[in-house]
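**Q** Next input, structure requested:
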Amino acid sequence: MSRVCELSGKGPMVGNNISHANNKTKRRFLPNLNDVTLISDVLGQSFKLRVSSAALRTVDHRGGLDAFLAKAKDDELSAKALKIKKEIEKAQAAA
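**A** Predicted coordinates:
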């Protein structure tokens, strides 16, 4: 399973462990990912996504999944999230 946030595109970063003796060894900084169920108000449906804690706070701040996806850039979203965004836009256009 990929260690990438489905909403923000945040993934692992690389850096160095630096010892007291100033020895440097490579390490990875992994995003804080959580499996969450988010509900779309427009579709009246819930979706299971793997989202970073930072993205989850942003979803709450913007007022839910629908508002977050409306503002999100398509290149940052996963294929699953992009499909949800298209469905929401389609449902809003029909209403």
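
**Q** From here on, just use CA atoms for contacts and neighbour counts.
**A** Will do.

**Q** To which secondary structure element is S46 assigned?
**A** Assessed by DSSP states H and E, S46 sits inside strand 45-52.

**Q** Show me which residues of that strand are buried.
**A** L49, R50, V51, S52 (16 or more other Cα atoms under 10 Å).

**Q** for stretch 50-66, same thing?
**A** Using 16+ other Cα under 10 Å as the test for burial, stretch 50-66 gives R50, V51, S52, A55, L56, T58, V59, G64, L65, D66.

**Q** can you tell me which of the residues you listed are in helices?
**A** A55, L56, T58, V59, L65, D66 (DSSP state H).

**Q** Just put those in TSV and tack on distance to L38.
**A** Compiled in TSV, these are given as follows (distance: Cα to Cα, whole Å):
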residue	distance to L38
A55	12
L56	9
T58	13
V59	9
L65	7
D66	10
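
**Q** Alongside the first, I'd like the structure of this one:
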Amino acid sequence: MARRCELTGTGVLTGNNVSHAQNKSRRRFLPNLCDVTLASEKLGRGFKLRVAAKALRSVDHVGGLDVYLLKARDEKLSDKALKIKRDLKKAMAA
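**A** Here you go, the predicted structure:
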């Protein structure tokens, strides 16, 4: 399972651990991923997604999953999130 947020595309970053003596060793900065079920009001169901905690706050801030997905750029979304976005657009058109 990839360590990547399905909504923002946030992934693993790399850097250095630096000791007091300035010794450097490589390390990884992992995103704070949470397995959550987000509800879509328009589609009337929930979707299980692996999302970063920061993305959860963003979804809450803009007013829910539907609004967030419609505003999000397609390049950042996972295949699963893109499918939800397409279904949302179909539901809104109908």
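
**Q** ok so, going back, which of the buried residues of stretch 50-66 of the first structure lies closest to N16 of the first structure?
**A** S52 (22.4 Å; Cα to Cα).

**Q** P12 of the first structure and K48 of the first structure, how far apart?
**A** 21 Å (Cα to Cα, to the nearest Å).

**Q** looking at the second structure, which residue lies furthest from center?
**A** A21 (37.4 Å; Cα atoms, centre = their mean).

**Q** buried sites along the helix ranked longest in the first structure?
**A** Longest helix in the first structure by number of residues (criterion: DSSP H): helix 79-94. Across helix 79-94 of the first structure, burial judged by 16+ other Cα under 10 Å covers A81, L82, I84, K85, I88.

**Q** Could you tell me how many residues sit around the closest residue to the second one other than its chain neighbours?
**A** When you say that, I think you mean L82 of the first structure. Leaving out its chain neighbours, the residue that sits closest to L82 of the first structure by Cα to Cα, 6 or more residues apart in numbering is D74, at 6.6 Å. A count of nearby residues for D74 of the first structure, using other Cα atoms under 10 Å, gives 15.

**Q** Mind checking what secondary structure D74 of the first structure has?
**A** Secondary structure assignment for D74 of the first structure (DSSP: H, G, I helix; E, B strand; the rest coil): coil.

**Q** Could you double-check that P31 of the second structure sits in contact with T8?
**A** No. P31 of the second structure lies out of contact with T8 (Cα atoms under 8 Å); the separation is 11.0 Å.

**Q** residues shared between the contacts of the two?
**A** Shared contacts of P31 of the second structure and T8, defined by Cα atoms under 8 Å, 6 or more residues apart in numbering, comprise A52.
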